[in-house]
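Asks: Quick one: sequence and predicted model below, then my questions.
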Amino acid sequence: MEIAVVGNSEFILGFRLAGVEKTYPAESVDQLTELVTKVMSDSEVGILVLKGEDMQKLSVRLRTTLSESVRPTVIAIGGEEGGLSMRERIKRSVGVDLWK
């Protein structure tokens, strides 16, 4: 299972430095939508990381798909996360509440 990060070049830089190989720079909403859709269909990706602001730029339909996705689990950093906390997303993905 791999981690993928989609966002502007400043956002993905830290992930690249941390060793995440699947980083995709998206400077426009069209690029963002295209790359998120591509990553969602990649069977090797288990976690998709997006900036919260970028998540809000996506269409309602795609945001709904992302928020309901179990694999890959979608993590929005900063801003609104679509209603689910990080704890709930991990619980849904792993099947166990790791905080108990």
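Replies: Cool, got the structure. Here the structure is a predicted model, which is why all the values come from computation and not from measurement.
Asks: For the rest of this, base every contact and every neighbour count on C-alpha atoms.
Replies: Fine.
Asks: Surely V74 forms part of a strand?
Replies: Yes. Counting by DSSP: H, G, I helix; E, B strand; the rest coil, V74 is part of a strand.
Asks: Just list the residues touching it, thanks.
Replies: 47-50, 66-67, 89 (Cα atoms under 8 Å, 6 or more residues apart in numbering).
Asks: Can you say which two of those residues are spatially most distant?
Replies: With distances taken as Cα to Cα, the most widely separated pair in the contacts of V74 is L50 and R89, at 14.0 Å.
Asks: Comparison target below:
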Amino acid sequence: MKLVIVGNEEECLGFSLAGVEGVIVEDDSMFVEQMQQLFSDHEIGVIAIADRYFSIFSERFSPVIEKRAVPAVVFIPSMDGTHHKSSLKEYLASILGIRL
């Protein structure tokens, strides 16, 4: 299973130094296209996404990811500041599907 980072060039570069494959996206439509491709790749086990794409992901891909265990999707803080507005408690509750 592979780990893939989805973000801008700088975010992907940092992870590539650790051997993680990066998928560079420059806008929202490119993000949607790349995510569709990543979900069809059965070798990917974890997708780490810059949190600037959290709302787009929630709107477009939440129904898809709720039905699958793999790949696991995690959001990481963006280089240009955190875009994810909910608290850590709310975030973990949404990921785990339980109320904390």
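Replies: Nice, thanks for sending it over. Since this is a predicted model, take the numbers as computed values, not measurements.
Asks: After superposition, what is the TM-score?
Replies: Laid over one another, the chains give 0.71 as their TM-score (TM-score structural alignment, normalised by the length of the first structure), with 86 aligned residues with a Cα RMSD of 2.5 Å.
Asks: Map E43 of the second structure across to the first structure for me.
Replies: Matched by TM-score structural alignment, E43 of the second structure corresponds to E44 in the first structure.
Asks: Apart from its neighbours in sequence, what residue is nearest S16 of the second structure?
Replies: Distance criterion Cα to Cα, 6 or more residues apart in numbering; nearest residue to S16 of the second structure, sequence neighbours excluded, is G22 at 6.5 Å.
Asks: Looks to me like the one you found is in a helix.
Replies: No. Under three-state DSSP, G22 of the second structure falls outside any helix and is assigned strand.
Asks: Just to check, M40 of the first structure is in contact with P72?
Replies: Yes. Using Cα atoms under 8 Å, M40 of the first structure makes contact with P72 at a distance of 6.7 Å.
Asks: now the helices: where do they sit in the first structure?
Replies: For the first structure, the helices defined by DSSP state H cover 9-17, 29-40, 52-57, 60-68, 86-94.
Asks: Reformat those helices as TSV; add mean neighbour count and distance to I3 of the first structure.
Replies: Formatted as TSV, these follow (neighbours: other Cα atoms under 10 Å; distance: least, Cα to Cα, whole Å):
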stretch	mean neighbour count	distance to I3 of the first structure
helix 9-17	14	10
helix 29-40	17	10
helix 52-57	18	17
helix 60-68	14	15
helix 86-94	15	14
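Asks: Format the ones you listed as CSV; extra columns: distance to E2 of the first structure.
Replies: Shown next, in CSV, are the helices of the first structure (distance: least, Cα to Cα, whole Å):
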stretch, distance to E2 of the first structure
helix 9-17, 12
helix 29-40, 11
helix 52-57, 20
helix 60-68, 17
helix 86-94, 14
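Asks: Which of those helices sits closest to I77 of the first structure?
Replies: Across the helices of the first structure, closest to I77 of the first structure is helix 52-57 (Cα to Cα), at 5.2 Å.
Asks: In terms of secondary structure, what does that closest one contact?
Replies: strand 73-77 (3 or more Cα pairs under 8 Å, 6 or more residues apart in numbering; DSSP states H and E).
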